[in-house]
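>>> my questions concern the predicted model and sequence given below.
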Amino acid sequence: MVMAFHLWLVFLVAAMGLAVVPGPNSLLALSHGARYGHRRTLFTICGGVFGFLILIAIAMFGLGAVLQAQPDAMTALQWVGAAYLVWLGIKLWYAPALELTKLAESQIYSPTSLFRQGFFAALSNPKVLLFFTAFLAQFIDPEEALLPQFIVIAITFICVEFLAEYGIACVAHRIRPKLMQSGQRFNQGCGMLFIVLGVSMTLA
C-alpha cells in the first residue's frame, strides 16, 4: 500500500492550506492573471508547479538535510533567491498600467518567459526546500518504497497548487476593470510585495 487513505486526506487538507498562503507564485499568478489573462498565465503556473515538483523531489531524496548541514550553501541560495524576487519586484514596479484595449505584442511575454518566471519564483526561496523536508517527513513511511510515495505526494501537491494559482489568475482577470482603476498603483503594490519578500529572506 503506497499511502493510507486517511493519511492522504490529511496531506490533501494540509496541501490546500499551504496553497492559499500568500507567496511569490500566488502573487505572480495574481499579477499575470490581471495583465495577460488566465489562459496565458497557465504558462506561469506550469513553470511554478514544475519548480515545486523539483523541490519536493529534492526534499524527499535528502538534499534538504545537506543544506541544513551546510549553512554556507543555504546562505548563498538564499541571497540568489532574494535577489531574484527583488528583481521581479522592480520590474513590476515600473510595468505600465493595465489598459482596456488589447495589449500590444511588445507588452506580452512569450510562453517561455512566463514559464521561466513561474519556475524561478518557485525556486527562489530555498527555505521552501527546508519546509518541504520537514513537512513531507510527517507523511512518509520509511518502511515503504519511497518512489511510489513521492508520486502520490507530488501529484497531489502540484494539482492543489495548480488549481489554487489558476483560481487566483481567473479572479484577477475577472476583476481586471477594477484593478485598472488603480492603474500603476496595482503594479507598484505587487512589485513592493515582491521586494518585501526578497528583503525579508535576507533578514529572517
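Thanks, I have the structure now.

>>> for the rest of this, base every contact and every neighbour count on C-alpha atoms.
Fine.

>>> buried residues in stretch 153-164, which are they?
With burial defined by 16 or more other CA atoms under 10 Å, the residues of stretch 153-164 counted as buried are 153-154, 156-158, 160-162, 164.

>>> just send these back as CSV, with distance to Gly33 and secondary structure too.
Below are the buried residues of stretch 153-164 laid out as CSV (distance: CA to CA, whole Å; DSSP: H, G, I helix; E, B strand; the rest coil):
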residue, distance to Gly33, secondary structure
Ile153, 27, helix
Ala154, 25, helix
Thr156, 23, helix
Phe157, 21, helix
Ile158, 19, helix
Val160, 18, helix
Glu161, 15, helix
Phe162, 13, helix
Ala164, 13, helix
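
>>> ok, those residues vs Arg39, which is closest?
Of all the buried residues of stretch 153-164, Phe162 has the smallest distance to Arg39: 12.9 Å, by CA to CA.

>>> where do the helices sit along this protein?
Using DSSP state H, the helices of the chain run over 5-19, 24-36, 38-60, 63-69, 71-93, 111-123, 127-136, 146-174, 176-182, 184-203.

>>> re the thing from before, can I get the buried residues of stretch 153-164 in JSON lines including distance to Glu99?
Shown next, in JSON lines, are these (distance: CA to CA, whole Å):
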{"residue": "Ile153", "distance to Glu99": "41"}
{"residue": "Ala154", "distance to Glu99": "38"}
{"residue": "Thr156", "distance to Glu99": "37"}
{"residue": "Phe157", "distance to Glu99": "35"}
{"residue": "Ile158", "distance to Glu99": "32"}
{"residue": "Val160", "distance to Glu99": "31"}
{"residue": "Glu161", "distance to Glu99": "29"}
{"residue": "Phe162", "distance to Glu99": "27"}
{"residue": "Ala164", "distance to Glu99": "26"}
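
>>> spatially central residue in this structure, please.
Nearest to the geometric centre of the chain sits Asn25, at 2.9 Å (CA atoms, centre = their mean).

>>> residues in contact with that residue?
Going by CA atoms under 8 Å, 6 or more residues apart in numbering, Asn25 touches 45, 48, 118, 121-122, 165.

>>> second structure for comparison follows:
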Amino acid sequence: MTQYLIFLLAFAASAALPGPEIAALLSRSLAGGWRSSLPLASGIIIGKLIMLSAAVIGLSALLAILGPAFVTLKYAGAAYLVWLGIKKWRAAGQALPSAANAPATGIIVEIGLGLAMTVTNPLAIAFYMALLPGVINVAGVSWPSYLILCGIIAGAMLAIVLAYGLLAELARKMFRSAHAKARLERASGGMMVGVGIVLAAR
C-alpha cells in the first residue's frame, strides 16, 4: 500500500500545480460555473489514464510511433483555446447559455480538448517516464494494480477539479455586478488565450 500512497501524493501534487490544464479548468469554471468544466475535466482524466496505460506498455515506443499525431493535437487544441478566449472576451457581459444546455458536439469537443492538452503535455510525459517507474514497478503491474492506479488518478483529479471549481464559484459570487461580471469574463477569455499560446509554444 505504501507505493500507492506515494503515487497518490506525487500525482496529486503534480496535477494540482497551476499550469495550462488547471488554467483551462479555472477559465471554464469562472465563465459558466464548475459544472461547465466537467467535460474538459473528463478529457483530462481520460488523457491521464491513457498516459498511465502507455507507461505500462512502453511510453517511449508509443511516442515514437505517434509523434506526428501528438504535434497535430497540440496545435489544434491551442488554436481552439485561442478562438474560445477571443470569443469569450468579445461576449463579456452578455448573458451566458446554461452549461446544461450545451450542445452534445460542444461537450465532445471539450472532452477532446482536455485529452489533447494532457497527452501533449511534456511535464505529464516526464512524470510517467521518470517518476512512475521509481514508485511503481510498471513491468510487473497486474490488472488489480492497474485498476487501483486508474482509481487513484480519477479520484485525485475529481478532487482537484472540485477544489478549483469551488474557488471559481466563490469568485463568481464576489463579482455580481454587470461591470464586475464583464471583467471576470474578460479575465476568463484572457486565460484561455494564454493557455492556447502556452500550449502551442511548449
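Okay, I see it. Just so it is clear, the model here is predicted, and its values are computed rather than measured.

>>> returning to what we had before: what is the nearest of the buried residues of stretch 153-164 of the first structure to Tyr109 of the first structure?
Each of those was scored against Tyr109 of the first structure by CA to CA, and Phe162 proved nearest at 20.1 Å.

>>> what does the closest one align to in the second structure?
Matched to the second structure by TM-score structural alignment, Phe162 of the first structure sits across from Leu158.

>>> so where is stretch 2-13 of the second structure in the first structure?
Matched against the first structure by TM-score structural alignment, stretch 2-13 of the second structure falls on residues 6-17.

>>> stretch 182-195 of the second structure too?
Residues 184-197 of the first structure are matched to stretch 182-195 of the second structure when aligned by TM-score structural alignment.

>>> mean shift of the matching stretch relative to the second structure?
Averaged over the aligned pairs, stretch 184-197 of the first structure sits 2.5 Å from the second structure after superposition, using mean CA distance after the TM-score superposition for the first structure.

>>> what's the neighbour count on the alignment partner in the second structure of Phe61 of the first structure?
Counting by TM-score structural alignment, Phe61 of the first structure lines up with Ile57 in the second structure. A count of neighbours around Ile57 of the second structure, defined by other CA atoms under 10 Å, yields 14.

>>> got the buried residues for the match of stretch 2-13 of the second structure?
8, 11-12, 15-16.

>>> Throw the residues you listed into CSV and include distance to Gly33 of the first structure, thanks.
Output for the buried residues of stretch 6-17 of the first structure, formatted as CSV (distance: CA to CA, whole Å):
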residue, distance to Gly33 of the first structure
Trp8, 31
Phe11, 28
Leu12, 25
Ala15, 22
Met16, 20
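
>>> closest to Met74 of the first structure among those residues?
Looking across the buried residues of stretch 6-17 of the first structure and measuring by CA to CA, the closest to Met74 of the first structure is Ala15, at 24.6 Å.

>>> pretty sure the closest one sits against Phe157.
Yes - look at Ala15 of the first structure against Phe157 with CA atoms under 8 Å: they come within range, at 5.9 Å.

>>> check contacts around the residue nearest to Arg116 of the first structure when sequence neighbours are not counted.
Closest residue to Arg116 of the first structure apart from its sequence neighbours, by CA to CA, 6 or more residues apart in numbering: Gly47 at 6.1 Å. By CA under 8 Å, 6+ apart, Gly47 of the first structure lies in contact with 114-120.

>>> wait, Tyr75 of the second structure sits on Ala200?
Yes - with contact defined as CA under 8 Å, Tyr75 of the second structure counts as touching Ala200 (5.7 Å).

>>> and these two? which has more neighbours close in?
Tyr75 (19 against 16).

>>> leaving out chain neighbours, which residue sits closest to the residue mapped onto the more buried one from the first structure?
With TM-score structural alignment as the matching criterion, the partner of Tyr75 of the second structure in the first structure is Trp79. If the residues on either side of it in the chain are set aside, Trp79 of the first structure comes closest to Thr202, at 6.7 Å by CA to CA, 6+ apart.

>>> same check on Gly32 of the second structure?
Once flanking residues are discounted, Gly32 of the second structure sits nearest to Ala99: 6.5 Å by CA to CA, 6+ apart.

>>> so that neighbour makes contact with Ser36?
Yes - the pair Ala99 of the second structure / Ser36 is scored as a contact, 5.3 Å apart, by CA under 8 Å.

>>> count the residues that sit near the closest residue to Val196 of the first structure other than its chain neighbours.
Nearest in space to Val196 of the first structure, with sequence neighbours left out and distances taken as CA to CA, 6+ apart, is Val86 at 7.7 Å. Using other CA under 10 Å, Val86 of the first structure has 20 neighbouring residues.
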